[in-house]
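Peer 1: Whatever this is, show me its structure:
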Amino acid sequence: MKELKVISLENGVILSENLVKGSILPRTSAELERDVLIQNDTIVEGAIYARKLEIQNGDVEILGAVFTKLEFHISNNAKGDIILRKTVATSDSLVSYARDCRPMFMADINGKTVKLCNAFVAGSIFADEVILEDCIVLGGVFATAKLTMKDCIVGTFNAKNVAVSGDIKLLLPSAFSGEEMQVTSEARLFNLSLADLGALYKGTPEMENTGIIEMNTYSDEQESQLFEGDEKVLVHCYSVVGKVLAADLVNVDKLRNHFLIGATALGSQLLKTYDLGVDANGELCEIIPEKVADFFFNLLHGKIQVRTLEGSFSIQEIAQRLS
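Peer 2: Predicted coordinates:
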């Protein structure tokens, strides 16, 4: 791998088997229109600014933030590891449909259009339009216009228009849409807020009264009206929060779900590696982003089975617990 200390090319930057000891940032007005092409096997230790950024192949690691004036594209034929440690932002589009590699975005994504397949996002996504397929987003997905999801795990979502297909799993109790959610006949919505993710990550037995809740997009939907001055906004809320709070079946703090997700999302900013204690083999179970990504994809693809938790509860049971 050839080491590069300074990048100063007006027409464009092409990287192949390079270690960039610094940032790729414009120093002249002409360099504002510079494209960056990463062909393969490259580490950039700083940030990148480009008119267009394309990654053709892994292994690629960018330690600083990324901003593109136009598009950020990962080739459909890309293979290997692609890891972006800090925030990624684009004034236009971020597109990755690669099936043979798993791009890992370890912080937030901001853009006009975000289209991802087989990607892991430790932070949140903010865009006008978002299309996700076979993706993990530990934070929220927030779209001002439309959100389309197929077979994904997301923390939560909020969009004016939401269309889902396949299995969608939520990490938080509630999600929102401006209009009624469009659901295909085979689509299923699940909630993992009461699943013992910490135990599943360690490979140890799950706590009692924990598990995944299958949601009903009709009975678990509530309409709310929000007012801002004379303007009225209708919001559709899909939630199991009433069941979570009312049933009071488990000590949520012991699940370590928020700690697992938070430590992963903040991994690039933390000075130490945290752990969840001892795993099933008696070894220290550290929270490593790549390992967390594997865990959630195994959860998404059914390789790790979660106990099913009945979403119903009785008033008598609540009264007994509160008395």
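
Peer 1: hey, let's count contacts and neighbours off CA atoms from now on
Peer 2: Noted.

Peer 1: if you go through the chain in chain order, where are the helices?
Peer 2: Secondary structure of the chain (DSSP state H): helices located at 197-202, 241-247, 257-265, 289-300, 315-322.

Peer 1: Who are the packing partners of the fourth one?
Peer 2: Where contact means 3 or more Cα pairs under 8 Å, 6 or more residues apart in numbering; DSSP states H and E, helix 289-300 is packed against strand 136-170.

Peer 1: Hey, what's the angle from the strand it packs on to helix 289-300? Just curious.
Peer 2: Put simply, strand 136-170 runs at 20 degrees to helix 289-300, going by axes from the mean of the first three to the mean of the last three Cα atoms, to 10 degrees.

Peer 1: how far is strand 136-170 from where the chain is centred?
Peer 2: 10 Å (Cα atoms, centre = their mean, to the nearest Å).

Peer 1: Against which helices or strands is it packed?
Peer 2: Identification of packing neighbours for strand 136-170 by 3+ Cα pairs under 8 Å, 6+ apart yields strand 120-121, strand 125-133, strand 174-177, strand 182-183, strand 188-191, helix 289-300.

Peer 1: distance of the residue positioned nearest the centre of the chain from residue 192?
Peer 2: Nearest to the mean C-alpha position of the chain, by Cα atoms, centre = their mean, lies residue 137 at 1.4 Å. With the distance defined as Cα to Cα, to the nearest Å, residue 137 ends up 13 Å from residue 192.

Peer 1: could you dump the helices of the chain to CSV with mean neighbour count?
Peer 2: Listed next are these as CSV, based on neighbours: other Cα atoms under 10 Å:
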stretch, mean neighbour count
helix 197-202, 22
helix 241-247, 15
helix 257-265, 20
helix 289-300, 17
helix 315-322, 10
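
Peer 1: Out of these, flag the one nearest residue 232.
Peer 2: helix 241-247 (24.3 Å; Cα to Cα).

Peer 1: any idea how far that closest one is from the chain center?
Peer 2: Distance, stretch centre to chain centre, for helix 241-247: 25 Å (Cα atoms, centre = their mean).

Peer 1: Then stretch 112-131?
Peer 2: 8 Å.

Peer 1: got it, and stretch 135-152?
Peer 2: Relative to its parent chain, stretch 135-152 has a centroid offset of 8 Å by Cα atoms, centre = their mean.

Peer 1: likewise stretch 47-62?
Peer 2: Offset of stretch 47-62 from its chain centre (Cα atoms, centre = their mean): 20 Å.

Peer 1: rewinding a little: could I get the helices and strands packed on strand 136-170 in JSON lines, plus columns for distance to residue 97?
Peer 2: Below are those laid out as JSON lines (distance: least, Cα to Cα, whole Å):
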{"stretch": "strand 120-121", "distance to residue 97": "13"}
{"stretch": "strand 125-133", "distance to residue 97": "9"}
{"stretch": "strand 174-177", "distance to residue 97": "25"}
{"stretch": "strand 182-183", "distance to residue 97": "23"}
{"stretch": "strand 188-191", "distance to residue 97": "23"}
{"stretch": "helix 289-300", "distance to residue 97": "16"}
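
Peer 1: here's the other one to compare against:
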Amino acid sequence: MKELKEIRFNETDIQLQDNLVRGSILPEKIAELNRNIIFKGNNVVEGPVYAHRLEIQQGDLEIQGAVFAQNELYVNSEAKGSISFKKSVGCASSVVSRASNCKLIFYSDINAKSVTLYNAFVAGSIYADEVVLQNCVVIGGVFATQEIDMTDSVVGTFNTPSIRVAGIIHLLLPSAFSIEKMIVAAGTKMYNLSLADLGSLYKGLPQSENSGKIEMDIETDEVTSKLVGDDMQKTLRSYTVVGKVLAADLLDTDKFQNHFLLTAASLGSQLLKTYDLGVDKDGKTASLTVENIRNFFFDILAGKIEIQEMDGKFDLSQITREG
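Peer 2: All right, here's what the predicted structure looks like:
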């Protein structure tokens, strides 16, 4: 890998391959605002990056500072290797990656007009007008001002006017929201993992008896609310298992360690030390690194880790006795 200690780029496009950039790639004059950056493989940038269009043709790539692209941030569909953004990513237009053979990790939030991601891990949240996710994990929320199209993904929650779901969808938080009725493809299943024993699963240990995923019925688990203002009225639909979660709160769910695991993922590189969940099934320390958490959730998506099902129905008196 070549180390570029002092960078003197001109106003034309920048192409980097086998480079370590000790610093930022930022424009210093107006003409450089239209400069495109192309990463061709095996690059590390230790500072922030600005580009008119940022293209990643090949991994490995690690950008340790914040990233902003004026026109587009694009990951080539044939890209391989590891691609990671350690800070927040923004774009005035679109963030697009349909690559199926690379390990794409966003350690923080994504903010763009449109976001299309396949096989990506986002430790933060996504904010956009339109979002398309396929085989993705988003620890935070997916917040769209227009619509979300989601297939075979794990997300913390979502809030959008319109949403279409397909495949198997997992929610990490008790509730998610839309304005229009959710469009559900045939054969779609939605599960809520609020009461799943993620801590034990992460360590490869047996799951707690009173834990598991709750299969959500889009019809019965939908709650419609009317929001009325001075000059407007809006309908908000929530898809929630919050009643079941509140009832189960009488149990000792702290031992699930879900909150600690998800917080460690969302804070990512901001943590000054690596935390752990104790000892795993092999007697080794179950370290909470972003990459380990990413692998854990993708194993859930792939069915390599099976979460036991929990009956969504509950008897309050029975739960009280167990508590």
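
Peer 1: re earlier: any chance of the helices of the first structure in a markdown table, plus distance to residue 170 of the first structure?
Peer 2: Below are these laid out as a markdown table (distance: least, Cα to Cα, whole Å):
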| stretch | distance to residue 170 of the first structure |
| --- | --- |
| helix 197-202 | 12 |
| helix 241-247 | 12 |
| helix 257-265 | 12 |
| helix 289-300 | 11 |
| helix 315-322 | 25 |
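
Peer 1: still on that earlier bit, nearest to residue 45 of the first structure, out of the helices and strands packed on strand 136-170 of the first structure?
Peer 2: Nearest of those (Cα to Cα): helix 289-300, 18.4 Å.

Peer 1: coming back round to it: quick check: the gap between the residue nearest to the centre of the first structure and residue 41 of the first structure.
Peer 2: 26 Å.

Peer 1: now swap in residue 121 of the first structure and tell me
Peer 2: 21 Å.

Peer 1: if you count what's nearby, which of the two comes out ahead?
Peer 2: Shown here are residue 121 of the first structure and residue 41; by other Cα atoms under 10 Å, residue 121 has more neighbours (24 against 19).

Peer 1: that older thread, what residues are up against the residue nearest to the centre of the first structure?
Peer 2: Listed by Cα atoms under 8 Å, 6 or more residues apart in numbering, the contact set of residue 137 of the first structure reads 120-125, 152-155.

Peer 1: any idea which of those residues is the one closest to residue 230 of the first structure?
Peer 2: residue 125 (30.1 Å).

Peer 1: shouldn't the closest one be in contact with residue 107?
Peer 2: No: between residue 125 of the first structure and residue 107 there is no contact under Cα atoms under 8 Å: 9.1 Å.

Peer 1: shared neighbours of these two, which are they?
Peer 2: If you check residue 125 of the first structure and residue 107 against Cα under 8 Å, 6+ apart, no residue is contacted by both.

Peer 1: what's the neighbour count on residue 183 of the second structure?
Peer 2: 13.

Peer 1: Find the nearest non-adjacent residue to it, please.
Peer 2: Nearest residue to residue 183 of the second structure, sequence neighbours excluded (Cα to Cα, 6 or more residues apart in numbering): residue 164, at 4.6 Å.

Peer 1: how many other residues sit next to the one you found?
Peer 2: By other Cα under 10 Å, the residues close to residue 164 of the second structure number 15.

Peer 1: Same question for the one 4 residues further on.
Peer 2: The criterion is other Cα under 10 Å. On that basis, residue 168 of the second structure has 17 neighbouring residues.

Peer 1: ok, it touching residue 185?
Peer 2: No: contact status for residue 168 of the second structure versus residue 185: not in contact, 10.4 Å apart, counting by Cα under 8 Å.

Peer 1: picking that back up, which members of the contacts of residue 137 of the first structure define the maximum pairwise distance?
Peer 2: The widest separation within the contacts of residue 137 of the first structure (Cα to Cα) is 14.7 Å, between 123 and 152.

Peer 1: Residue 74 of the first structure matches what in the second structure?
Peer 2: Under the alignment by TM-score structural alignment, residue 74 of the first structure pairs with residue 75 in the second structure.

Peer 1: For that match, give me its contacts.
Peer 2: Residue 75 of the second structure makes contacts with 55-58, 96-99, as judged by Cα under 8 Å, 6+ apart.

Peer 1: Please render these as CSV that adds distance to residue 18 of the second structure to the earlier fields.
Peer 2: CSV is the format used below for the contacts of residue 75 of the second structure (distance: Cα to Cα, whole Å):
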residue, distance to residue 18 of the second structure
55, 16
56, 13
57, 13
58, 11
96, 23
97, 22
98, 24
99, 21
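
Peer 1: Which of the residues you listed fall in strands?
Peer 2: 55-56, 96-97 (DSSP state E).

Peer 1: Give the aligned equivalent of residue 84 of the second structure in the first structure.
Peer 2: In the first structure, the residue matched to residue 84 of the second structure (TM-score structural alignment) is residue 83.

Peer 1: Could you measure from its match over to residue 42 of the first structure?
Peer 2: Residue 83 of the first structure is 11 Å from residue 42 of the first structure, by Cα to Cα.

Peer 1: Could you do residue 80 of the first structure as well?
Peer 2: From residue 80 of the first structure to residue 42 of the first structure the distance is 11 Å (Cα to Cα).

Peer 1: Grab the nearest non-local neighbour of residue 161 of the second structure.
Peer 2: Once flanking residues are discounted, residue 161 of the second structure sits nearest to residue 179: 4.4 Å by Cα to Cα, 6+ apart.

Peer 1: residues near residue 70 of the first structure, how many?
Peer 2: When neighbours are defined as other Cα under 10 Å, residue 70 of the first structure has 19 of them.

Peer 1: Spell out which residues sit in contact with residue 90 of the second structure, please.
Peer 2: 67-69, 110-112.

Peer 1: Mind putting those into TSV with neighbour count and distance to residue 236 of the second structure?
Peer 2: Formatted as TSV, the contacts of residue 90 of the second structure follow (neighbours: other Cα atoms under 10 Å; distance: Cα to Cα, whole Å):
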residue	neighbour count	distance to residue 236 of the second structure
67	23	34
68	23	33
69	25	33
110	23	25
111	21	24
112	23	24
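
Peer 1: between these, which is closest to residue 291 of the second structure?
Peer 2: residue 110 (18.1 Å).

Peer 1: Just to confirm, what residue in the first structure is aligned with that closest one?
Peer 2: Aligned counterpart of residue 110 of the second structure in the first structure: residue 109 (TM-score structural alignment).
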